[in-house]
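[1] Give me coordinates for this.
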Amino acid sequence: MQIREHLSKDGAPSKPAIILHPSGTVITFDELEARANRLAHYFRQQGLQEGDVVAILMENNEHMHPVMWAARRSGLYYVPINTHLTAAEAAYIIDNSGAKAVVGSVALQQTLAGLAEQLPGGLPPVRLIAGPDASADLDGWVRYPEGVADQPDTPIDDEIEGDLLQYSSGTTGRPKGIKRELPHLPPSQVPGLMAALVGFWLDPDAVYLSPAPLYHTAPSVWSMQIQAGGITTVVLEKFDPEGCLEAIERYRVTHGQFVPAMFTRMLKLPEEVRNRYDVSSLKRVMHAAAPCPAEIKKQMIDWWGPIVDEYYASSEAHGSTLIGAEDWLTHPGSVGKPMMGAIHILDEDGNELPPGQAGEIYFEGGNSFEYLNDPDKTAASRHPKGWTTVGDIGYLDEDGYLYLTDRRHHMIISGGVNIYPQEAENMLVTHPKVMDAAVFGVPDDEMGQRVKGVVQTVDPSDATAEFERELLDWLRDRLAHYKCPRSLSFEAQLPRTDTGKLYKQELVKKYS
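    Predicted structure coming up:
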């Protein structure tokens, strides 16, 4: 997985590797290569070796890809951290991953400043901050890229492939690191995590649009695989529905990857706004991350043509399915057939189910993975035959097409972002006026799902609109806002069994 074969030759101008929109900042393949090499040399100079971890806390900017490439070609695990997390939440990931380096940006300086008091073992020894006007108040942080400008722009001598170490929420409500064994091979001998999925519909003359935050798995992996193929990546600095259409027209985008919420927001633009932009350059687009309502997808196909493909996968990368737009029209609602291996649908006792019956989805023949520092969760994802699951629920039809009926049991997927509700529940019940709490997803036309909360108060007289506002403000001071309920309702008693199991489905039905 390399970008250097696409460098300029014979004095010809270097092709853009990255274009940021709307700022228009351009990073050529020559510049991307040089920046990644300098930082790789710096990592080695600081003692980082194969298997070490680099945490990245940056918004979509010109430094994100060079940092990921530097880590990847140095044999390092790189951990992109959600920029909406609080300092305490980001610190948990840095500590849990054992990161020896952290690269942040000026835009996240307040979060970076709060890390020190949240990390029990102190800050990682290697710390860089990217962007203009980085404050000297961050003691021991090196300005990037200025602080590595004296490093060679040639490859390090011991290049070896690293990997993404992605965090996603687990059963405890805390994020879990999804770790794969490193290949222990030079980058040139490793095809890349999504090579087969990306490669089937791209060509060297393509222009790829990456509209989502790069701290998510798919945007980071896909964009790097795209760049390895010598294809220009247009990165939206922040998703905006009209800005997305503007970027497609301005850069003659041919391919892109979206989440269903983006489709919804673009479709809800006034018709005269949508028609203002020329999207005829589009050849194929892909969507994933959350179930797409069939009607939304039909509207997108009506607008953009039968070019809207879909895949189903997970951060664990243990298996994936794919379905083209034309195939979807004859199997509406399906996420397709497996790209490799086989799918098994099992009941609660581990028995394989026939077509049409929903159960837990297991993949056979996919990539191996483990949950970092959580052997119990890792073991729970394995079947005795070696198949793996992430807890998603679905069924196969008679033709072998997969349909999803649930995602990670109680996992909420809002705008393509996975939200595990127990983290908010655990925080809510620490409030002195709260006896019990339930957080779950309810349908939302734009985001797919929105986060809803129901609370049982210690004193029934506290179940007021005033306390709802107070409690929401209290929770938002302690958790990233996207994890918090948009609204709270009150119940005299939550539906729990004698063993403490919460019947959330009753609440979902009531408040949907």
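[2] Please make it C-alpha for all contacts and neighbour counts, starting now.
    OK.
[3] list the buried ones in the lengthiest helix in the chain?
    Identified as the longest helix of the chain according to DSSP state H is helix 29-45. For helix 29-45, a neighbour-count test (16 or more other CA atoms under 10 Å) marks 29-43 as buried.
[4] just those now: which is nearest residue 274?
    Taking CA to CA as the measure, residue 274 lies nearest residue 29 of the buried residues of helix 29-45, at 32.6 Å.
[5] For residue 451, which three-state class applies?
    Reduced to three states with DSSP: H, G, I helix; E, B strand; the rest coil, the structure at residue 451 is strand.
[6] contacting residues around it?
    412, 414, 439, 440, 441, 442, 483, 484, 485, 486, 487 (CA atoms under 8 Å, 6 or more residues apart in numbering).
[7] repeat for residue 141
    Going by CA under 8 Å, 6+ apart, residue 141 touches 126, 127, 128, 129.
[8] For residue 366, give its distance to residue 320.
    Applying CA to CA, to the nearest Å, the value for residue 366 to residue 320 is 8 Å.
[9] joint contacts of these two?
    Here residue 366 and residue 320 share the contacting residues residue 340, scored by CA under 8 Å, 6+ apart.
[10] what separates the nearest residue in space to residue 331 that is not next to it in sequence from residue 325, distance-wise?
    Among residues not flanking residue 331 along the chain, residue 401 sits closest, at 7.9 Å (CA to CA, 6 or more residues apart in numbering). Distance of residue 401 to residue 325, computed by CA to CA: 14 Å.
[11] Ok, residue 129 next?
    43 Å.
[12] go on, residue 202?
    Distance from residue 202 to residue 325, by CA to CA: 16 Å.
[13] I have a second one here; can you model it like the first so I can compare?
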Amino acid sequence: MEGAVRCSANYVPLSPISFLERAAVVYGDRTSVVYGSMTYTWRQTRSRCLRLASALTRLGVSRHDVVAVLAPNVPALYELHFGVPMTGAVLCTLNTRHDSAMLQILLRHSEAKIIFVDYELLEVAKGALKLLSAAEIKTPVLVVIRQFGESTANCSLTGSVDMDYETILTAASPQFEIKWPVDECEPISVNYTSGTTSRPKGVVYNHRGAYLNAIATILVNDITTMPVYLWTLPMFHCNGWCLVWGMAAQGGKNICIRNVSAKVIFDNIAQHKITHMGGAPTVLNMIVNAPIAHQKPLPGRVGVLTGAAPPPPKVLFKMEELGFHVTHSYGLTETYGPASVCTWKPEWDCLPAKERARLKARQGIQHLGIEELDIKDPTTMKSVPADGKTMGEVMFRGNTVMDGYYKDLDSTKEALAGGWFRSGDLGVKHSDGYIQLKDRSKDIIISGGENISTIEVESVIFNHPAVLEAAVVGRPDEHWGETPCAFVKLKDGEHTSSEEIIKFCRTRLPHYMAPRSVVFDDLPKTSTGKTQKFVLRQKAKAMGSLFRMGGSKL
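    Below is the predicted model of the structure:
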């Protein structure tokens, strides 16, 4: 339009680094991070992040270099989320469950220049570096994050450890000029997918998307100013669903914990008067099945953002009984974490509790950072009818969809084909516009030509009083092609049989959907709470003829 001009007065590249800059002014003397007996204020956190950025620059880190970190939810991991992008570099947070073999693959692929490693994970990291050296690949500089309160002199550092975290911060200057992104679409982080099906892919986030998704996730979880957030969600997972940055935007108090258990959760809620927390349904399951001795009354409203895997309605119902306010979100690593929310409608408050839980188990509609969320036929790209029955693939368009897969243009083009991000999840759209997941496209069971949603079968099994966790996969069948095989973990002290689980399902589902075989065992999980179904499919396939319960007749 005539007279309009874009300049520095009316356009500044978006970056979540600005959240910290503001927090240090508005909330400067308020607590930012708590870890055991250690506390920092927002002013101190900003100073430490600037020192970190200064130290990284002295170590040779420059714009677009990758800086990796392998650590649980400790203050250093929080600070790295700001200190690394302050240099213009790219943060790569690594899954703490990776072994040395997988870690060296990711370090090789990311070409990380430096890796920060928590002291408890040092042996795993050293093993990865040895593998890289053996392959004659340059290894990243190793910086150890030592145990809080332990002096450098007492820290058992070996010759393979170059330096430690607190030492490089102490030696650095807080007078650092932040290298703001020239283009807001410059990369801020690379997040490797959880690897539930194959070798993880590196998902590239940019400053703009991180900024927008942090704000969207704050709104999704109704996080007002100065919340008290308990870090039960791994910060390395989608940068803590972008809430690492989001807590700075709202001047929140970050309660860092190294390990997650029901007792730790309830103790911290009581001690710190937690207002918000988040995690996969496995965390919710941990809470609702906590021993009475570990449970404590909630000091106030505790909002819980859940996602990563579809939560069973029974778990949502029990969380409500305990007094938690659960917000159900859905997204993927490729959407910066949360991308949709089951926005609650006041008229649903008068419904019976179990009906409320059923509605809350849906994945809902897109949040404000996503332009469009739809269920489409992946071949024709036409939207499926909003009848709650016709299945299609969940697809996204918007500013909080990844830039692409790092060093994998072919996979990027495939995922973004047709101008939409193809999630690989199958779902339906209800008449009110809310979507509901039915399965991953690779997890759907096709038995005798009928599609079986493993999520639906799992939800039924979860209702059995003896069941703690359940996962269903297809097992090859000569007659039907494949039939449902359930892997079940029982609650402590509970006992039941395969026959009982199958009978329980057959009274609540069409017979063809009920499991034909049941295995009682622990379920393999990713660190974000997703069941590794590819592992279970391999087990089911290997079992072959071991399970013939019910034969080949429905």
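[14] hang on, the earlier thing: residue 129 and residue 325 of the first structure: which has the busier surroundings?
    Between residue 129 of the first structure and residue 325, counting by other CA atoms under 10 Å, residue 129 is the more crowded of the two (26 against 22).
[15] Shouldn't the more buried one be within a strand?
    Yes. Using three-state DSSP, the secondary structure at residue 129 of the first structure is a strand.
[16] Now check the second structure for the residue matching it.
    Counting by TM-score structural alignment, residue 129 of the first structure corresponds to residue 144 in the second structure.
[17] Run through the residues that contact the residue sitting nearest the centre point of the first structure.
    By CA atoms, centre = their mean, the first structure has its centre lying nearest to residue 216, at 2.2 Å. Taking CA under 8 Å, 6+ apart as the criterion, residue 216 of the first structure is in contact with 80, 82.
[18] Next one: the aligned residue in the second structure for it from residue 245 of the second structure, what distance?
    Using TM-score structural alignment, the equivalent of residue 216 of the first structure in the second structure is residue 237. Distance, residue 237 of the second structure to residue 245 of the second structure, by CA to CA: 13 Å.
[19] Check residue 399 of the second structure too.
    17 Å.
[20] likewise residue 455 of the second structure?
    To residue 245 of the second structure, residue 455 of the second structure is 32 Å away according to CA to CA.
[21] likewise residue 436 of the second structure?
    Taking CA to CA, one finds residue 436 of the second structure at 29 Å from residue 245 of the second structure.
[22] show me where the stretch 251-400 of the second structure has strands.
    253-255, 276-279, 303-306, 325-332, 337-341, 365-366, 370-376, 392-398 (DSSP state E, counting those that start in this stretch).
[23] so of these, which one's packed in deepest?
    Stretch with highest mean neighbour count among the strands of the stretch 251-400 of the second structure: strand 337-341 (a mean of 28; mean count of other CA atoms under 10 Å).
[24] what's the angle between that one and strand 392-398?
    110 degrees (axes from the mean of the first three to the mean of the last three CA atoms, to 10 degrees).
[25] Give me the contact list for strand 337-341 of the second structure.
    213, 217, 220, 238, 241-242, 307, 327-332, 363-367, 369-370, 373, 400.
[26] got the contact list for the corresponding residue of the second structure for residue 66 of the first structure?
    In the second structure, the residue equivalent to residue 66 of the first structure is residue 79, according to TM-score structural alignment. Contacts for residue 79 of the second structure (CA under 8 Å, 6+ apart) come out as 45, 48, 49, 52.
[27] Distance of residue 79 of the second structure relative to residue 52 of the second structure?
    For residue 79 of the second structure relative to residue 52 of the second structure (CA to CA), the value is 8 Å.
[28] now swap in residue 422 of the second structure and tell me
    As judged by CA to CA, residue 422 of the second structure and residue 52 of the second structure stand 38 Å apart.
[29] same deal with residue 107 of the second structure?
    Taken as CA to CA, the span from residue 107 of the second structure to residue 52 of the second structure is 21 Å.
[30] What of residue 337 of the second structure?
    26 Å.
[31] what's the answer for residue 111 of the second structure, then?
    20 Å.
[32] same deal with residue 386 of the second structure?
    51 Å.
[33] got JSON lines for the strands of the stretch 251-400 of the second structure, with distance to residue 35 of the second structure too?
    As requested, those are arranged in JSON lines below (distance: least, CA to CA, whole Å):
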{"stretch": "strand 253-255", "distance to residue 35 of the second structure": "6"}
{"stretch": "strand 276-279", "distance to residue 35 of the second structure": "16"}
{"stretch": "strand 303-306", "distance to residue 35 of the second structure": "21"}
{"stretch": "strand 325-332", "distance to residue 35 of the second structure": "25"}
{"stretch": "strand 337-341", "distance to residue 35 of the second structure": "25"}
{"stretch": "strand 365-366", "distance to residue 35 of the second structure": "34"}
{"stretch": "strand 370-376", "distance to residue 35 of the second structure": "34"}
{"stretch": "strand 392-398", "distance to residue 35 of the second structure": "36"}
